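Enquirer: quick one: sequence plus predicted model below, questions after.
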Amino acid sequence: MPEDLAHFREVTGSATVVMGRRTWDSLPERFRPLPGRRNVVLTRDTAWSAEGAVVVHDLASALDTDDDVWVIGGGAVYADALSSADRVAETVVDVEVDGDTSAPTLGEDWTLVDEGPWQVSRVDGTRYRFLDWRRRA
C-alpha cells in the first residue's frame, strides 16, 4: 500500500535498516539499497555481497551502532531482535492472508502509545492503521 510505504519512509528516515538476506532479495532492484538509509543485511553466507549493503553475519554486529536502527524483516530477524528493541512500529492491515511467517507477539512489557485511526487505502480500499508500541522502562 502506498500509504504504508510512505509511513515506512517517514518512520525510518535516515536511520540504519537491518534485514535478512531474503528480505533484501524481496525488494525490487530499483529500491536496493533503500535510499537515504544505511542498509545492513544479515546472512550466514560469508561469500554473499550486494552493492549498497553492509553485510554482517550476526545480529549483534548489525545492532552495534550509535545510529537509530530499525529491523525491517524477516520473521526470524524480528524475533531475534525483539529483546533489544525499545519501539515497535506496526501496520495493521484488515485482511486475512495465508502465510507461514508472522511478527512476534509483544509481551506485557510493551505499551501501546499511539493507536492511529482506521484509514482506507486510496489504491484498493483496504483498511489499515498504524500502531506505535514502546517498551516499558
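Expert: Right, received. Where do you want to start? Bear in mind that the values here come from a model prediction, so they are computed numbers and not experimental data.
Enquirer: make it CA atoms for all contacts and neighbour counts henceforth
Expert: Fine.
Enquirer: determine the longest helix present in this structure.
Expert: In the chain, assigned by DSSP state H, the helix with the most residues is helix 2-12.
Enquirer: now the element after that one, going C-ward?
Expert: For helix 2-12, the following helix or strand on the C-terminal side (DSSP states H and E) is strand 16-20.
Enquirer: and that next one, how far from the chain's centre?
Expert: Relative to its chain's centre, strand 16-20 lies at 7 Å (CA atoms, centre = their mean, to the nearest Å).
Enquirer: may I see the buried residues of the next helix or strand after that strand?
Expert: As assigned by DSSP H and E, the chain's next helix or strand after strand 16-20 is helix 21-26. By neighbour count on 16 or more other CA atoms under 10 Å, the buried set for helix 21-26 is 21, 23-24.
Enquirer: now do stretch 120-132
Expert: 121, 128-130.
Enquirer: name the nearest of the residues you listed relative to residue 87.
Expert: Within the buried residues of stretch 120-132, the smallest distance to residue 87 is 13.1 Å, found for residue 130 (CA to CA).
Enquirer: now the closest one: how far from residue 56?
Expert: Distance, residue 130 to residue 56, by CA to CA, to the nearest Å: 30 Å.
Enquirer: okay, one more to line up with it:
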Amino acid sequence: MIIMIAATGENNELGKNNKLVWHLPNDFKRFKSLTTNHHIIMGRKTFESFPKPLPDRVHIVISRQNDYKPEGCIVTDSIENAIALCPENEDSYVIGGGEIYNLALPFTDIIELTKVHHSFEADAFFPKISKNEWQLVESEENLKDEKHLYDYTYETYIRK
C-alpha cells in the first residue's frame, strides 16, 4: 500500500523554507514507528532537510537533476517510477514535500495525517482531502503539554 504521512497546520500548512514550523516530539516518534523498515518516498528538498538519511528505511528520492546521487539513496525522476521501486505487498510511505504529496495523491491508499491545531505562515502545503474521495476512519486527539506547544490530532483516512 502507498501511505502518505504528514503533519499540517489548520490550513494544510506543511512548513516554511524547507523546515517544519512546529515541534511535536510525539509526532516524530509516531513517524519513526510507522516508517521504520519501510521504503520512504520524498522529493530532493525534503531529503536535503535531514541532517543524514533516516536509519532503517530505504530512501527513494525524486529529483529532476540527472547527476543527483546522494549516498545510500535510490534516485528517480517521477512519482510513478518511485512507486514502481517499492515492494508491491508492503507498505511504503510518501513523506513529502508539498509537490510530491500532490503528485502522489492519485496513487495513495491511506493518509496518516497529524493535524496541528494552529495556523502558521508557510510556503508549502498539503493537498486538500476531498470528503468525496476519502473517509476518516480513526482520530486521536492530543492536548498541548510542556513538550508540545499546540493541540494536535492524529487522523487516518482511507480512499473510498
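Expert: Yep, that arrived. In this text the structure is predicted, and so the values were computed from the model without any measurement.
Enquirer: in TSV: the buried residues of helix 21-26 of the first structure, plus distance to residue 110 of the first structure.
Expert: Converted to TSV, the buried residues of helix 21-26 of the first structure look like this (distance: CA to CA, whole Å):
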residue	distance to residue 110 of the first structure
21	28
23	26
24	28
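Enquirer: mean shift of the longest strand that the first structure contains relative to the second structure?
Expert: Secondary structure of the first structure per DSSP state E: the longest strand is strand 127-135. Following superposition, strand 127-135 of the first structure is found to deviate from the second structure by 0.7 Å on average (mean CA distance after the TM-score superposition for the first structure).
Enquirer: relative to helix 2-12, how tilted is that strand?
Expert: Here strand 127-135 of the first structure runs at an angle of 20 degrees relative to helix 2-12 (axes from the mean of the first three to the mean of the last three CA atoms, to 10 degrees).
Enquirer: remind me which helix or strand the most centrally placed residue in the second structure belongs to.
Expert: By CA atoms, centre = their mean, the second structure has its centre lying nearest to residue 95, at 2.7 Å. Element membership of residue 95 of the second structure [criterion: DSSP H and E] is strand 92-96.
Enquirer: read off where that strand ends up in the first structure.
Expert: The aligned range for strand 92-96 of the second structure in the first structure is 69-73, by TM-score structural alignment.
Enquirer: buried set for the matching stretch?
Expert: Residues of stretch 69-73 of the first structure classed as buried: 69-73 (neighbour count, 16+ other CA under 10 Å).
Enquirer: would you format those as TSV with distance to residue 116 of the first structure included?
Expert: Shown next, in TSV, are these (distance: CA to CA, whole Å):
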residue	distance to residue 116 of the first structure
69	23
70	20
71	21
72	20
73	22
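Enquirer: now the two most distant members of those residues.
Expert: The span of the buried residues of stretch 69-73 of the first structure, defined through CA to CA, is set by 69 and 73 at 12.4 Å.
Enquirer: rewinding a little: what packs against the strand holding residue 95 of the second structure?
Expert: Packing partners of strand 92-96 of the second structure (3 or more CA pairs under 8 Å, 6 or more residues apart in numbering; DSSP states H and E): strand 2-8, strand 39-43, helix 98-104.
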